[in-house]
Structures are given as C-alpha cells and as structure tokens.
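Enquirer: One predicted model, sequence on top.
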Amino acid sequence: MQETPNIGKWLMVVGGALFVLGLIWWAAGRYLSFGKLPGDLIIKRDNFTFYFPLASSLLLSLLLSLVFWLMSRLR
C-alpha cells in the first residue's frame, strides 16, 4: 500500500493559511466593519431592505486570491 506523499506538509500549509486568514479577519474586524464597507449597497424602503456587499465581496475575493497564490508558490 502506497502512502500519499507530503500529506503532512499540505495539512500544515492549509492549517497555516487558515490561521493567517483568521488573524487577518480578526484584525480587519477591529478596524474595518466587514460587511459595512463603503461600496456596499444598502437600499431601505418602508418595509423592504436590499443589501448587496459589493466592496466586502471584492475584498474577500482579493484575500482568497492572495492565499491561493501563496499556496501555489509554496508548492
């Protein structure tokens, strides 16, 4: 039976990436109101509220792209 090579290395990389992402999320939550950034669309009417987190989605996409790029570079 053949073992999967470098599974331990990948688990450590993924764990480290999640740790770093958690730190970034925690630090950003203290200084930025994630979900209430300028650029997030909020439309309030009498009994209707529409919320579209445009800027928050772009920021999250940028952070995830950075994490995946770093993961590919460490490979």
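Expert: Yep, it's here.

Enquirer: For the rest of this, base every contact and every neighbour count on C-alpha atoms.
Expert: OK.

Enquirer: all helices for this protein, in order.
Expert: 7-31, 54-74 (DSSP state H).

Enquirer: what angle sits between the shortest one and helix 7-31?
Expert: Spelled out, it's helix 54-74. 150 degrees (axes from the mean of the first three to the mean of the last three C-alpha atoms, to 10 degrees).

Enquirer: Would you mind listing the buried residues in helix 54-74?
Expert: Neighbour counts over helix 54-74 (16 or more other C-alpha atoms under 10 Å) mark Ala55, Ser56, Val67 as buried.

Enquirer: ok, second structure coming up, stack it against the first:
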Amino acid sequence: MNAGHGPDLTAAEWTKSSFSGGDGGQCVEFSRTFARAGVVPVRDSKIPADGVLVFGLDGWSGFVAAVKRGELPG
C-alpha cells in the first residue's frame, strides 16, 4: 500500500469483467492483485488513465453478487 494514498497500482494485473460486452460498450476492469490487502481497484478499460475506484472486499463482493442476481438497473 502507498502511505495513506491507496495501493501502488503499477503492479496491478487487470481483468476485464465478463459482464463487459465485446462491442466496445461498458468495459470495467478490476484487479485481484491487492485482495490480500483487502481492496479491489476498478477502472474503465476504455480510459484507464482517467482514474481508479478502490473498493473494500466486502463492498466489492456485495456489488458483484448484486450484478449476478440482476438487481442493478441496466
């Protein structure tokens, strides 16, 4: 982790969400690299330099579960 500023993302290995279509639409990437530190960084794969959101593991797990259940508006 980076002294109070979140993880150093230069070591992140990014994975595109299976819910991101192959049509260039909604493209979300996340990194499991920091799971042991208790966080999951998330970014837009179309513009990765535009910023990253960092979720706690519980928040990320709840979000993924809600997506899989179809509980979020499309």
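Expert: Structure's in. What do you need? Remember, it's a predicted structure, so these values are computed and weren't measured experimentally.

Enquirer: Let me see the TM-score of these two.
Expert: With the length set by TM-score structural alignment, normalised by the length of the second structure, the two chains reach a TM-score of 0.27; 34 aligned residues with a C-alpha RMSD of 3.7 Å.

Enquirer: Dump the helices of the first structure to JSON lines, plus distance to Lys44 of the first structure.
Expert: Converted to JSON lines, these look like this (distance: least, C-alpha to C-alpha, whole Å):
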{"stretch": "helix 7-31", "distance to Lys44 of the first structure": "24"}
{"stretch": "helix 54-74", "distance to Lys44 of the first structure": "16"}
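
Enquirer: Which one of those lies nearest to Leu41 of the first structure?
Expert: Nearest of these to Leu41 of the first structure, taken as C-alpha to C-alpha: helix 54-74 at 6.8 Å.

Enquirer: roughly how far out does that closest one sit from the chain middle?
Expert: 6 Å (C-alpha atoms, centre = their mean, to the nearest Å).

Enquirer: For it, name the packing helices and strands.
Expert: Secondary-structure packing of helix 54-74 of the first structure (3 or more C-alpha pairs under 8 Å, 6 or more residues apart in numbering; DSSP states H and E): helix 7-31.

Enquirer: can you pull the buried residues of the helix it packs on?
Expert: Val13, Ala17.

Enquirer: What about Trp41 of the first structure, how many residues nearby?
Expert: Let me fix one detail, which is that residue 41 of the first structure is Leu and not Trp. 14 (other C-alpha atoms under 10 Å).
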